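In: how would this look folded up:
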Amino acid sequence: MKPFKTYDEQIDKLSDVGLLPKYINTPTGPNINGPVRITIHNPFKKDVTERAIRMHALQHSKAYVIELLQTYGYYNIINQYNKPFLSDNGYIDDIDFFKLYSVQQVDTRIKNLIFYPILQIEQRLKTCMAYEFAKAYGPFDGDSIINYQEPYLNSNNYTHSLKTKDHKLKHILLINRLKKLYKDTTYKPFNHYRSAHGHIPIWIFINKLTFGEMLHFYEVLKIQNNISSFFNLTPSQLRTCMLFLNQVRNDCAHFSSFINQDYPMLKKDLPLLVDFIKNYNLNSQKQITNIFRLLIVFKYLLPSNPYDSFIHAVDKDVFSMIYSKYIPVISEYMQGILMAPTQKSYKDKLNFLLTK
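Out: Got it, this is the predicted structure:
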């Protein structure tokens, strides 16, 4: 059992494991320069370790640490990012609270950058699915509203072969979920179309679906080829891209880690993935870090102009930043986990994706 700990007790725990110094007082102003760097100098009249200097600099940071714990939570700063910095005897010597916090801040910066493009892709997928579904199943001019059944509630428009692990038919589960959503009387677009047109067309209804519900909708469609071909993908290639993005989207929305998360594998025959592996002499996509797998997925699902803009934003706000603000241990770790051992290396990879 994990017992409740006050912020002071959390501070004591961080001090006990060596991530913070033992505090003597609680002044109001920390000696901190920005969220990821600490301005430090050697106050001693002899050579001491970098850790000793940092612990001295952190003596007046207790109020700021409590503020960070109140904002992000102990788990979201420590437990989500500490694994690479643990040894058999606890933490390695060159790590402390603010170095872990700097990893969290870089990860947060990445998640803030990637969340909006994922929302763009979600809307693009929904628009494409609604267009192809309506083109295949209507409604069409001349259809009667009398006894009309929405095509997305008609089981004949879905494949019947897919089952869950507990042997339930996926299309039946989907339709039951869609029926519940259809009854929503609080969503103004639904109310308008019911009142003005007597039904809710798919291009309105699909906006109410979550990313996960949209994925389930796609999985049981008979017209997957019509949708995936729009993105120059096969149905299974698009499905793995959506599975990947669904989890990334959830992690961004719920403050989970992105950089060190295990995400679903993309389809092995995805052309750009194959080219990337070959060009950089990799054995498999497991060697491709999350940021570059995401950029490969974005290449297929984002329009070209937003994609180009996103590449430049990632270069400026993430990759360039980890080189311009050196933090011992952390900068080397970030360069590794972002697949950017040198500036030339990451710029080459970004350019490779831009020009493909």
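In: from here on, just use CA atoms for contacts and neighbour counts.
Out: Noted.
In: residue ranges for the helices of the stretch 251-356 of the chain, please.
Out: 271-279, 290-301, 304-314, 320-324, 330-337, 343-355 (DSSP state H, counting those that start in this stretch).
In: which outside residues touch the shortest one?
Out: Pointing back at helix 320-324 there. 331, 334-335, 343 (Cα atoms under 8 Å, 6 or more residues apart in numbering).
In: of those, buried ones?
Out: 331, 334-335 (16 or more other Cα atoms under 10 Å).
In: distance to residue 91 for those residues - can I get that in TSV?
Out: As requested, the buried ones among the contacts of helix 320-324 are exported to TSV (distance: Cα to Cα, whole Å):
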residue	distance to residue 91
331	17
334	18
335	20
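In: show me which of these is closest to residue 195.
Out: residue 334 (54.8 Å; Cα to Cα).
In: ok, for that closest one, nearest residue in space, not its chain neighbours?
Out: Setting aside the residues directly before and after it, residue 334 is nearest to residue 322 in space (Cα to Cα, 6 or more residues apart in numbering), at 7.2 Å.
In: burial count for the one you found?
Out: Other residues lying near residue 322 total 20 when counted by other Cα atoms under 10 Å.
In: check residue 235 too.
Out: By other Cα under 10 Å, the residues close to residue 235 number 18.
In: not counting its neighbours along the chain, what's nearest residue 263?
Out: Closest to residue 263 by Cα to Cα, 6+ apart is residue 244, at 6.1 Å.
In: what helix or strand is that neighbour on?
Out: helix 235-253 (DSSP states H and E).
In: which outside residues touch that helix?
Out: Everything outside helix 235-253 that qualifies as a contact, by Cα under 8 Å, 6+ apart, is 111-112, 115, 118, 211-212, 215, 218-219, 224-225, 227-229, 257-258, 263-267, 269-270, 294, 297.
In: one more, please, to line up against the first structure:
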Amino acid sequence: MAKKKYTKPPLSFQDQITQLQGRNLTIANPAKATAYLQSISYYRLSAYFLLYQQVKDTFNAGTTFTQIVQTYMFDKELRLLVFDCIERLEIAIRTQFIYCMALHYNDAHWQDNQALFINPFYNRVGALVDPYNDLQGIISRAKTNRKPEVFIKHYIDNYNSPANPPSWMCLELLTMGELSHIYRGLRNNSDKKRIASFFDVHHTVFKSWLHTLTYVRNLCAHHSRLWNRDLAIEPDRLLKPVGNWVGSRYQNNKRMFYFLCVIKYMLNRANPTNTLTQKIDDLFKKYPTVPVQYLGIPSDGNGNLLNWKNEPLWQ
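Out: So this is what the prediction gives:
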């Protein structure tokens, strides 16, 4: 398709209100709507317009500005809930990573053993993949930082050998993405299996889930939309669950609800008393006008959503 010149002009807040009204959106309180546009922006809200428009740039009859804002607020609260869950999982993953490697090799400084990591290679886009040296670089920068973490400073002030702090200090420096990268970079599948076994997941599935956790964590950190999103990095399907899981109709791993199932499955191992089912149910009830089916919750074929709470995983 031939490209064209972008010619849309900037609009004042009043012109934005006028445009929305001209597109059949009901705005009961224009002053309040203007305040929302001033703090959120028209463009950011527009991501929530599409499913309320069967015809492009024309809102379905009866659609209100309040309904759009409610959808936006629902997504915001979902994002905060997911972000909190990922934080809990990140800490548990880091703990198992450290524990399994240090205990198995009886070595507090296993992260400095290059033999435990894959050999460097260039990927399909020509970038060097070198997990061992990437990890060493993170540790080195932490040690030479003008204001190092307190635990790093304590080590370098009190010990001269080994050169690096123990693994339980070093891995605290890693982000979720860096944990995922270092996990993929372990040479031995047996090491990966030991770490993944805590979560009752095959190590290849666990590797995929770490990648998706990183991706969604970054979406949350940048305040990006979760509602009505196709996941660019899909979590592998869990084909051989240990314990409670969801039925075949819930296997759309391109959508957010499958990812919520992944979080729940992992939390059930890391925090068996978690209340994620209740929190999601409360969120859905708080915003009854938001079409939650666009998270990927399946229907019965007649337009009725299946009761996700009846699935063994969520009970």
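In: TM-score for this pair?
Out: The TM-score (TM-score structural alignment, normalised by the length of the second structure) is 0.79; 294 aligned residues with a Cα RMSD of 3.1 Å.
In: just give me the residue right at the centre of the first structure.
Out: residue 248 (3.1 Å; Cα atoms, centre = their mean).
In: for the aligned residue in the first structure for residue 75 of the second structure, helix, strand, or coil?
Out: Using TM-score structural alignment, the equivalent of residue 75 of the second structure in the first structure is residue 107. Under the three-state scheme (DSSP: H, G, I helix; E, B strand; the rest coil), residue 107 of the first structure adopts helix.
In: check contacts around residue 107 of the first structure.
Out: By Cα under 8 Å, 6+ apart, the neighbours of residue 107 of the first structure are 257-259.
In: next, the mean deviation of the host helix or strand of residue 78 of the second structure compared to the first structure.
Out: Element membership for residue 78 of the second structure (DSSP H and E) is helix 65-105. Compared with the first structure after fitting, helix 65-105 of the second structure has a mean deviation of 1.6 Å; criterion: mean Cα distance after the TM-score superposition for the first structure.
In: chain center to that helix: distance?
Out: Offset of helix 65-105 of the second structure from its chain centre (Cα atoms, centre = their mean, to the nearest Å): 6 Å.
In: which of the contacts of residue 107 of the first structure are buried?
Out: Using 16+ other Cα under 10 Å, the buried ones in the contacts of residue 107 of the first structure are 257-259.
In: dump the residues you listed to JSON lines, plus distance to residue 68 of the first structure.
Out: Shown next, in JSON lines, are these (distance: Cα to Cα, whole Å):
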{"residue": "257", "distance to residue 68 of the first structure": "17"}
{"residue": "258", "distance to residue 68 of the first structure": "20"}
{"residue": "259", "distance to residue 68 of the first structure": "20"}
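In: now, which of those residues lie within strands?
Out: Here DSSP state E is the test, and these give no hits in strands at all.
In: can you tell me which residues contact residue 299 of the second structure?
Out: Contacts of residue 299 of the second structure by Cα under 8 Å, 6+ apart are 293, 305-306.
In: contact partners for residue 182 of the first structure?
Out: 190, 205.
In: what residue in the first structure is paired with residue 230 of the second structure?
Out: So, by TM-score structural alignment, residue 230 of the second structure is matched to residue 262.
In: picking up where we left off before, quick one: the helix holding residue 244 of the first structure aligns where in the second structure?
Out: Against the second structure, helix 235-253 of the first structure falls on residues 203-221 (TM-score structural alignment).
In: what comes up buried for the matching stretch?
Out: In stretch 203-221 of the second structure, counting by 16+ other Cα under 10 Å, buried: 203, 205-217, 220.
In: same deal with stretch 217-228 of the first structure?
Out: Of the residues in stretch 217-228 of the first structure, those buried (16+ other Cα under 10 Å) are 217-221, 223-228.
In: now the residue in the second structure sticking out farthest from the centre: which helix or strand?
Out: Distance from the C-alpha centroid of the second structure, by Cα atoms, centre = their mean, peaks at residue 160 (39.0 Å). Using DSSP H and E, residue 160 of the second structure maps to neither a helix nor a strand.
In: for stretch 287-303 of the second structure, buried residues please.
Out: Buried residues in stretch 287-303 of the second structure (16+ other Cα under 10 Å): 290, 292-298.
In: and those, which two are furthest apart?
Out: 290 and 298 (15.4 Å).
In: how near is the nearest residue to residue 139 of the second structure once chain neighbours are set aside to residue 279 of the second structure?
Out: Nearest non-adjacent residue to residue 139 of the second structure, counting by Cα to Cα, 6+ apart: residue 170, 6.3 Å away. Per Cα to Cα, to the nearest Å, residue 170 of the second structure is found 34 Å from residue 279 of the second structure.
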